[in-house]
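kindly return the folded structure for what I paste below:
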Amino acid sequence: MPLPLDTPAGASFDASSGAPDGAATAPALRVAGLRKTYGAREVVRGLSFTAARGALTAVLGPNGAGKTTTIECCEGLRRPDGGSLEVLGLDRLQRASDAELRKRVGVMLQDGGLPLAPRARSVLTHVARLHDRPADPDRLLARLGLTDVATTPVRRLSGGQRQRLALAVALVGRPELVFLDEPSAGLDPHSRLAVWDLLRELRDGGTSIVLTTHLMSEAEELADRVVVIDAGRVVAEGSPAELVGPPELRVTRRRPRAARRPPPARPAPPRRSGRRAGGPMRRRPPASPDGGRRGGPARRSRRRAGTARPPRPARPPRRRRVRAAPPEESRRPGRHACSGPRRAVPVRP
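Okay, here's the model as predicted:
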């Protein structure tokens, strides 16, 4: 049962050939009446849906809708308060099924769940040794673009590189069912397309995939079936085409020229005041001696009466400061203007 990464393009394999008798006909995942409560807050409220074998099922919903809690219950990381869970034909709530499901189920957590001290290749090689028929770790690192950082400690990897390494850890054991909790979160566009191509290849090879996302574009691009969750309940379910609907067709019909309506009249601009919008206040002209304003009603009335403008009052002359010349003695060279005659200072022997 080779992993699609080790097979040529177009080849396929039966992922359910190692399943027990009667389990191959059952869906990959069946959730019925699932309930989960944290204190007084009910996060999952009677949720029910199924995921077909060999298909990619997307669990879509906003943040806080209960997607991660539902997936963690299906992975066995949380114990539900009610309902039933069936994974690959086995009862998820029975402890006897844990050992069998660990071999056949791959898990990618939202926060990665990776150790930080080891190097990237060491982590993937260690997980590969825990499985009977693992995939080639180096080939998986190359497919996800992690060859250049294979010897880098996990703590020094970027967020997108950790996401891709967590995806490689989930796929290295050749699982029949893979749970992926927002696998494209934090990825750049190039890495997101590489992850999408890998998921399509796994689905075409027969691997069942259940992923959570809050992006409708991702669900529409990858999923065969979409389950929409909101407030812990399933609000819609179906294929992407059924949920999105047919594309809209908009028809625009132009009216004849005679039947066209005239454009609406523009309202008159508001009358400007003394102050412009966003500008400084206009200065008023200075007052004239007769109490009027220059260019105002007083000047217009004088023009009509033929009288001349009254003369302005004469201004007093300005005073100028005159500095007195220094005395003649201060003009001698070597003498300061403020100093007196020189005196001899006796010097002691």
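
from here on, contacts and neighbour counts on C-alpha atoms
Will do.

how much space between Q161 and L243?
Q161 sits at a distance of 33 Å from L243 (criterion: CA to CA, to the nearest Å).

err, I229, not the other one
13 Å.

of the two, give the one with the bigger neighbour count.
Just comparing I229 and L243: by other CA atoms under 10 Å the higher neighbour count belongs to I229, 22 against 15.

and the more buried one, which helix or strand is it part of?
Per DSSP states H and E: I229 is located in strand 225-230.

over to H190?
According to DSSP H and E, H190 maps onto helix 189-204.

check T125 too.
helix 120-128.

got the buried residues for that helix?
A120, R121, S122, V123, L124, T125, V127, A128 (16 or more other CA atoms under 10 Å).

gap between the third one and L165?
Right, the one you point to is S122. Relative to L165, and taking CA to CA, S122 is found at 11 Å.

packing partners of the strand holding I229?
On a contact count with 3 or more CA pairs under 8 Å, 6 or more residues apart in numbering; DSSP states H and E, strand 225-230 meets strand 56-60, strand 233-238.

contacts for the last one?
Same thing as strand 233-238. V44, R45, G46, L47, S48, F49, R225, V226, V227, V228, I229, L243 (CA atoms under 8 Å, 6 or more residues apart in numbering).

quick one more, to check against the first:
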Amino acid sequence: MASHRRPKQPSRTRVTVLTTAAAAAVAFSANAANAAPSAKLSKTEVKAKVDKLYEEAEQASEKYDGAKEKQEKLQKEISTIQDNVARGQQDLNKLRDGLGSMATAQYRSGGIDPSVQLFLSSNPDDYLDKASTLDQLSSQQVEALREIQDKQRELAQERAEATEKLKDLASTRTALGKKKQEVQDKLAEARKLYNTLTAKEKAALAAEQNRASRSSTERVNLGDAPAGSSRAAAAFAAAQTRIGSPYQWGATGPSTFDCSGLTSWAYAQAGVSIPRTSEAQANAGTRIYNQSDLKVGDLIIFFGDYHHVGLYAGNGQVLHAPHTGAVVRYEAMSNMTFEFGVRIS
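Purely as a prediction, here's the structure:
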């Protein structure tokens, strides 16, 4: 007889799971169908984001400049120490040879006990502390041994100093590489964003940049503010000869510059050595907090972390290397966050 059992009904839990999954699938399909592609940024929005990336790249660039300067300084110091160690080792060898010749001559003439040969070892310190042996030495030998002791200590200290500086150099090189990569990443991101623009939009931005550069030289009114000193005037005059030179991160001239590269180069032309980075230049002279007290050639420090610097040009204008994509030019100080001026004496 045929079976007439009713089909097994799905459990309440299974029905609930299936229903929820189906609903989710429908909702996902609806959302996917209705989702609009991400909106393209406008030219103005792209410019704002690119400018921000350029500023961040400049911040990293100043850190890179500082690490590079420290690396160069450490390399010079290590080279000097190594030269000193080499010369010191030669002096030590001469002292040992002299003592050896002296002891040998005395031994051959029967004027010294064979135990004195122990002083020819590489570590005479152990024997100088033994009074029973000292009475067998001449005053000349004692003095020679003390010279050897002093020279050994001096060489040990210099070698230890070189070792520490080599460790510092290694960490500085690591920091240098990281900051270099950070700058390159920021600039690559900016280029990628810039390339989302159409050819027409790119041309419009380029025209705006060119107009800003031209107007900074053709129409700027610098007034008649005096220079802070004859050297400040010379530095400012040197920087003026570089108007129109491209910004290049890490560059110190004479044809391309970053911000602190321009100011340090300009003062070097006036015979004045100032630090390489904007952060260090912030402490290179007397600070001027009131803008009305600024004089032509004063350094102008911008932003809270001191990552940008230029030269005061008069009438509220700064002469500076702004950022990637721009050239050395005049610009209103009000376009940036002024911190203080620095007068180089």
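
any idea what the TM-score comes out to?
Scored against TM-score structural alignment, normalised by the length of the second structure, the superposed chains reach a TM-score of 0.20; 106 aligned residues with a CA RMSD of 6.2 Å.

helix or strand right after the helix holding T125 of the first structure?
helix 137-143.

ok, and for that following helix, which residues are buried?
Buried, per 16+ other CA under 10 Å, within helix 137-143 of the first structure: P137, L140, L141, R143.

just put these in CSV and tack on distance to M216 of the first structure.
Output for the buried residues of helix 137-143 of the first structure, formatted as CSV (distance: CA to CA, whole Å):
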residue, distance to M216 of the first structure
P137, 32
L140, 28
L141, 28
R143, 26
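
most widely separated two among the residues you listed?
Pairwise distances across the buried residues of helix 137-143 of the first structure (CA to CA) peak at 9.8 Å, for the pair P137 and R143.

tell me what angle whichever helix or strand comes after the helix holding H190 of the first structure forms with strand 225-230.
Per DSSP H and E, helix 189-204 of the first structure leads on to strand 208-213 as the next helix or strand towards the C-terminus. Computed by axes from the mean of the first three to the mean of the last three CA atoms, to 10 degrees, the angle separating strand 208-213 of the first structure from strand 225-230 equals 40 degrees.

check what contacts the helix or strand following strand 208-213 of the first structure and list those residues.
Counting by DSSP H and E, the next helix or strand C-terminal to strand 208-213 of the first structure is helix 216-222. If you take CA under 8 Å, 6+ apart as the criterion, helix 216-222 of the first structure is touched by L56, A58, L60, W196, L199, R200, T213, V226, P240, A241.

and these, which are buried?
Buried among the contacts of helix 216-222 of the first structure by 16+ other CA under 10 Å: L56, A58, L60, W196, L199, R200, T213, V226, P240.

how about the strands in the second structure?
286-288, 299-302, 308-314, 317-320, 329-332, 338-343 (DSSP state E).

any chance of TSV for the ones you listed, columns distance to A162 of the second structure and mean neighbour count?
Shown next, in TSV, are those (distance: least, CA to CA, whole Å; neighbours: other CA atoms under 10 Å):
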stretch	distance to A162 of the second structure	mean neighbour count
strand 286-288	35	17
strand 299-302	36	28
strand 308-314	34	29
strand 317-320	39	27
strand 329-332	44	23
strand 338-343	36	22
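
among the ones you listed, which comes closest to A33 of the second structure?
Closest approach to A33 of the second structure among the strands of the second structure (CA to CA): strand 308-314, 48.5 Å.

from the contact counts, what lies against the closest one?
helix 259-269, strand 299-302, strand 317-320.

related to what we said a few turns ago, from the helices and strands packed on strand 225-230 of the first structure, which stretch is densest packed?
strand 56-60 (a mean of 27; mean count of other CA atoms under 10 Å).

just checking, T50 of the first structure touches L56?
No. If you go by CA atoms under 8 Å, T50 of the first structure and L56 don't touch, sitting 11.3 Å apart.

who touches the closest residue to L124 of the first structure other than its chain neighbours in this structure?
Leaving out its chain neighbours, the residue that sits closest to L124 of the first structure by CA to CA, 6 or more residues apart in numbering is V169, at 5.8 Å. V169 of the first structure is in contact with M108, L124, V127, A128, counting by CA under 8 Å, 6+ apart.

at 10 Å what do you get?
106-108, 112, 114, 123-128, 137, 140-141, 163 (CA atoms under 10 Å, 6 or more residues apart in numbering).

and it, how far is that from K36 of the first structure?
The separation that V169 of the first structure has from K36 of the first structure, given CA to CA, amounts to 28 Å.

now the strands of the second structure in a markdown table, with distance to R14 of the second structure?
A markdown table is the format used below for these (distance: least, CA to CA, whole Å):
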| stretch | distance to R14 of the second structure |
| --- | --- |
| strand 286-288 | 76 |
| strand 299-302 | 66 |
| strand 308-314 | 65 |
| strand 317-320 | 71 |
| strand 329-332 | 71 |
| strand 338-343 | 68 |
